[in-house]
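Asks: Give me coordinates for this.
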Amino acid sequence: MTATIASPPRSIRIATRKSQLALVQTHWVRDRLKEAFPDRSFEVQEMSTQGDKILDVALSKIGDKGLFTKELEVGMLEGRADFAVHSLKDLPTQLPEGLILGCVTERENPADALVVRKEHKDKTLETLPKGAIIGTSSLRRLAQLRHSFSHFVFEDIRGNLNTRLAKLDAEEKQYDAIILAVAGLERLGMGDRIHQVIPAEISLHAVGQGALGIECREGDEEILHLLQAISHQPTTYRALAERSFLRELEGGCQVPIGVNTAIAGETLTLTGMVAALDGKRLIKDTVRGKTTDAEQLGLDLAGLLRGKGAKEILDEIFAEIQR
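Replies: Here you go, the predicted structure:
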């Protein structure tokens, strides 16, 4: 009787954007899964998203419903990919039917970073000259920095991280400084470009910033089992609170909503803010509770800020963006 030879497990297909940072993050996920499951094979599938293709229009003008995720999600729903690796801050809080947030990885430093031209190497945000041109594509960063530093000039800047750094360093000055994520710079081995880590008192970070969100098909138990090997529970609690807060305020990643979270023991502290684009109105508050009540804490904080006028500010911003 001939023995049956078992077929090797199928290769797992990982969808990712083509940017250098996206690939570094995806390869990190692939390598961790290879370590955890040495008998499995994993292949990376690169895809271009709308946000990668449209580089001459401010993100807030394009709209952010799946700006950096839709093409990857279509790939999963059509069975061409098994899961997708995202910067969690790019992943909308409302996912398409049939897809879920499969896991959240351990968070890197979620803070924003000031990166300066070489002639400003002895300066910080507090000492840059009046009229300094600061580049940022984030309305969240723009509103908060305008609130504290109304004497700066703020200009939009698009492109991947390398492109933005090249624009900053260009011989003909376009910007005196730009604002980037600490985590992105560090993941690309460019931590030496971080001139100043901006404190939370000045700039609360984006929802999910510094963490990776792995999106997969709902009910795909094989993939969900694999992803548990890279899931990080404390970061997951923080992400659930932050995303619940953002979802309740009906905000996307292109509105001036910032957060900060911390866990001590079983207590989660969530701070959130909403600011007007001109920086003149900024609403902020903090809630605390059990880590297991993370999503409810997000709802509670959204309610507090809504009671202080957050909805009116956001309505004005949406109207302005759509004009």
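
Asks: Every contact and neighbour count from this point should use C-alpha atoms.
Replies: Noted.

Asks: tell me the contacts of Leu128?
Replies: His120 (Cα atoms under 8 Å, 6 or more residues apart in numbering).

Asks: so it sits in a strand?
Replies: No. Assessed with DSSP: H, G, I helix; E, B strand; the rest coil, Leu128 is coil; it does not lie in a strand.

Asks: can you count the residues close to Gly208?
Replies: Residues within reach of Gly208, counting by other Cα atoms under 10 Å, total 27.

Asks: The closest residue to it other than its chain neighbours: neighbour count?
Replies: Computed as Cα to Cα, 6 or more residues apart in numbering, the closest residue to Gly208 that is not its neighbour in sequence is Lys89, at 4.5 Å. A count of nearby residues for Lys89, using other Cα under 10 Å, gives 20.

Asks: quick one: the helices in the stretch 201-323 of the chain?
Replies: For the stretch 201-323 of the chain, helices defined by DSSP state H, counting those that start in this stretch occupy the ranges 221-227, 233-248, 294-307, 310-322.

Asks: rewinding a little: now do the residue nearest to Gly208 against Thr291, distance only.
Replies: Separation of Lys89 from Thr291 (Cα to Cα, to the nearest Å): 20 Å.

Asks: Also His205?
Replies: 20 Å.

Asks: excluding its backbone neighbours, what's nearest Gly272?
Replies: Gly272 sits nearest to Val259 (Cα to Cα, 6+ apart), 4.3 Å away.

Asks: Now for that neighbour: which residues touch it?
Replies: Contacts of Val259 (Cα under 8 Å, 6+ apart): Leu204, His205, Ala206, Val207, Glu242, Leu270, Thr271, Gly272, Met273.

Asks: ok so, going back, just so I know, which of the helices of the stretch 201-323 of the chain lies nearest Glu126?
Replies: With Cα to Cα as the criterion, Glu126 lies closest to helix 310-322 of the helices of the stretch 201-323 of the chain, at 27.0 Å.

Asks: Which neighbouring elements make contact with that closest one?
Replies: Counting contacts by 3 or more Cα pairs under 8 Å, 6 or more residues apart in numbering; DSSP states H and E, helix 310-322 packs against helix 59-62, strand 267-275.

Asks: for comparison, sequence B:
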Amino acid sequence: MSTSGYPSKYPESSTPTLRTLRIGTRSSDLALAQVTLFTDLLSISHPTLSTTTHPSSTSLGDTNKVTNLHTLASTGKSLWTEDLEKELLDGSVDVIIHSLKDVPTKLPAGCVCAAVGARDEARDAVVMSQARKAEGWRTLGDLKEGGIVGTSSVRRAAMVRRMYPHLVIKNVRGNIGTRLRKLDDPSEGFDALVLAGAGVQRLSMGERISCWLGSEEGILHAVGQGAVGVEWREGDGWVGSILAEAGKTLRKAGRRVRWECAGERSLLRVLEGGCSVPVGVECVWEEGSLLQGDGTGKDAVVEPSDRQTSGYEQDDALPEGPDTEREKYGGMLIMRAMVVSLDGKECVEGTRRHYVSSDAEAEECGWRMAGELVDRGAGEILKEITLNRAMIRGQDGA
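Replies: Okay, the predicted model is just below:
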């Protein structure tokens, strides 16, 4: 079974009952806000379904808020999901809700994961300190030589170093509220933060965002960023049927979010990376907005030759059975991807067009893009990062 899509067949005993859906999540304000997004979606597809939320704050990333994430990742443990997955597998909860960007691409045996619902803004955002904002500064380019930018992300740090070598990167940990308080505290010395814009918006702090960072600025977002991920037990037909119905609520937009994220996670899986390596990605659909058109597929213009060159094979795309909606929701996906060295001095990037109308085709787009990056030298950059991480671990005693 694919680790990126909903199962299409369920045992007869999986007919939904009056059971309560138990939702596991981290205890941060952002995590709880994402649970609300999920339950709001369920209220449309399953208005009588009862849910309970079970927050946890025992993840490695939550309990250690000092060590930088790059070093923590060298322990081999999942930064945000491991303890929650134990609760899922022992039956304490039925699903886990994550920021999809935080979910490792290699899941424990017995777990499956997919994007669910709409995808919010996927790009990174710049938040200026109140002092710099008062001076009229908006972009990283406005900062003077030696300006201090805070981030806990290895990817953001590497990409900012690449595009803005005159700036200094300083590690900053904590939830979004904590990081913003540090930003505005003059004693901390920060001029700006770079962080996921979706998280800022979900906490109703969007007014703090001064500008966005995307491919035009030479900075690509994290795999799965802006999407809510749901993880559940493989073979749990009751949960699978609920998620399948919920996924249909947004029709074309929901399908395409799932496919984008499946492709992005496939890319990262092949590169053997995680949320602690500088791999960036951006996906767009050739015909325009996710919400363009009426869901009938009339806005998707794909020639037969495009399907052949992209490896499109209808009979093989979904071996678990036909999907009557995939043709009308399919389209040409353009994936841009980038691997950057930690110091920002080396970069391998590429772009791929691939016809996508199923999970399998989305994953193929990702692994083919990864192969192209490796052929261009991305593997050497990632190998050096692994060696660097081992040295840092030894120095820190982590």
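
Asks: Can you give me the TM-score here?
Replies: For these two chains in superposition, a TM-score of 0.95 is obtained (TM-score structural alignment, normalised by the length of structure 1); 316 aligned residues with a Cα RMSD of 1.3 Å.

Asks: quick one on the thing from earlier: aligned to the residue nearest to Gly272 of structure 1, what sits in structure 2?
Replies: The equivalent of Val259 of structure 1 in structure 2 is Val281 (alignment by TM-score structural alignment).

Asks: Same check on Ile14 of structure 1?
Replies: Ile14 of structure 1 maps onto Ile23 in structure 2 when the alignment is built from TM-score structural alignment.

Asks: Now do the contacts for that match.
Replies: Val35, Thr51, Thr52, Thr53, His54, Val93, Asp94, Val95, Ile96, Ile97.

Asks: Likewise for Val103 of structure 2?
Replies: Trp80, Thr81, Gly229, Cys275.

Asks: follow-up on the earlier one: show me what the residue nearest to Gly208 of structure 1 lines up with in structure 2.
Replies: Match for Lys89 of structure 1 (TM-score structural alignment): Lys101.

Asks: same check, this time on His27 of structure 1
Replies: His27 of structure 1 maps onto Thr36 in structure 2, by TM-score structural alignment.

Asks: do you know how far that match is from Glu87 of structure 2?
Replies: From Thr36 of structure 2 to Glu87 of structure 2 the distance is 20 Å (Cα to Cα).

Asks: one step back: the match of Ile14 of structure 1 should be in a strand, yeah?
Replies: Yes. Secondary structure of Ile23 of structure 2 (three-state DSSP): part of a strand.

Asks: in structure 2, which spans are strands?
Replies: Listed in chain order, the strands found in structure 2 under DSSP state E are 20-26, 50-56, 95-99, 111-116, 124-128, 148-150, 168-170, 192-196, 209-213, 228-233, 279-285, 331-340, 347-356.

Asks: Now render those as TSV, adding distance to Leu271 of structure 2.
Replies: Below are the strands of structure 2 laid out as TSV (distance: least, Cα to Cα, whole Å):
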stretch	distance to Leu271 of structure 2
strand 20-26	27
strand 50-56	30
strand 95-99	20
strand 111-116	19
strand 124-128	22
strand 148-150	26
strand 168-170	25
strand 192-196	22
strand 209-213	23
strand 228-233	20
strand 279-285	9
strand 331-340	10
strand 347-356	13
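
Asks: Quick check: which of the ones you listed is nearest to Pro304 of structure 2?
Replies: Among the strands of structure 2, the nearest to Pro304 of structure 2 by Cα to Cα is strand 347-356 (10.1 Å).

Asks: The closest one - contacts with which helices or strands?
Replies: helix 304-309, strand 331-340, helix 359-375.

Asks: try 10 Å
Replies: helix 154-163, helix 251-270, strand 279-285, helix 304-309, helix 326-329, strand 331-340, helix 359-375, helix 378-396 (3 or more Cα pairs under 10 Å, 6 or more residues apart in numbering; DSSP states H and E).

Asks: whereabouts in structure 1 does the first one align?
Replies: So that's helix 154-163 of structure 2. On the basis of TM-score structural alignment, helix 154-163 of structure 2 is assigned to residues 139-148 in structure 1.

Asks: The matching stretch: average distance to aligned residues in structure 2?
Replies: Following superposition, stretch 139-148 of structure 1 is found to deviate from structure 2 by 0.8 Å on average (mean Cα distance after the TM-score superposition for structure 1).

Asks: closest to Asp285 of structure 1 out of the helices and strands packed on helix 310-322 of structure 1?
Replies: The nearest among these, by Cα to Cα, is strand 267-275 at 5.7 Å.

Asks: Quick check: buried residues in the closest one?
Replies: Leu268, Thr269, Leu270, Thr271, Gly272, Met273, Val274, Ala275 (16 or more other Cα atoms under 10 Å).

Asks: now swap in stretch 27-39 of structure 1 and tell me
Replies: His27, Val29, Arg30, Leu33.

Asks: do the same with stretch 57-76 of structure 1
Replies: Within stretch 57-76 of structure 1, the residues that count as buried by 16+ other Cα under 10 Å are 58-60, 64-73, 75-76.

Asks: Check those residues and tell me the two furthest apart.
Replies: The span of the buried residues of stretch 57-76 of structure 1, defined through Cα to Cα, is set by Ala58 and Met76 at 28.0 Å.

Asks: Structure 1: which residue goes with Ile334 of structure 2?
Replies: In structure 1, Ile334 of structure 2 lands on Thr269 (TM-score structural alignment).

Asks: In this structure its match contacts Ala262, no?
Replies: Yes. At 5.2 Å, Thr269 of structure 1 and Ala262 qualify as touching, with contact defined as Cα atoms under 10 Å.

Asks: Common neighbours of the two, please.
Replies: Arg238, Arg288, Thr291 (Cα atoms under 10 Å, 6 or more residues apart in numbering).

Asks: Excluding chain neighbours, what is closest to Leu282 of structure 1?
Replies: Nearest residue to Leu282 of structure 1, sequence neighbours excluded (Cα to Cα, 6+ apart): Ala275, at 4.2 Å.

Asks: And for Met335 of structure 2?
Replies: Using Cα to Cα, 6+ apart, the closest residue to Met335 of structure 2 is Cys283 (4.6 Å).

Asks: for Arg306 of structure 1, same thing?
Replies: Arg306 of structure 1 sits nearest to Leu249 (Cα to Cα, 6+ apart), 7.8 Å away.

Asks: go on, Val153 of structure 1?
Replies: Nearest to Val153 of structure 1 is Ile133, by Cα to Cα, 6+ apart, at 4.7 Å.
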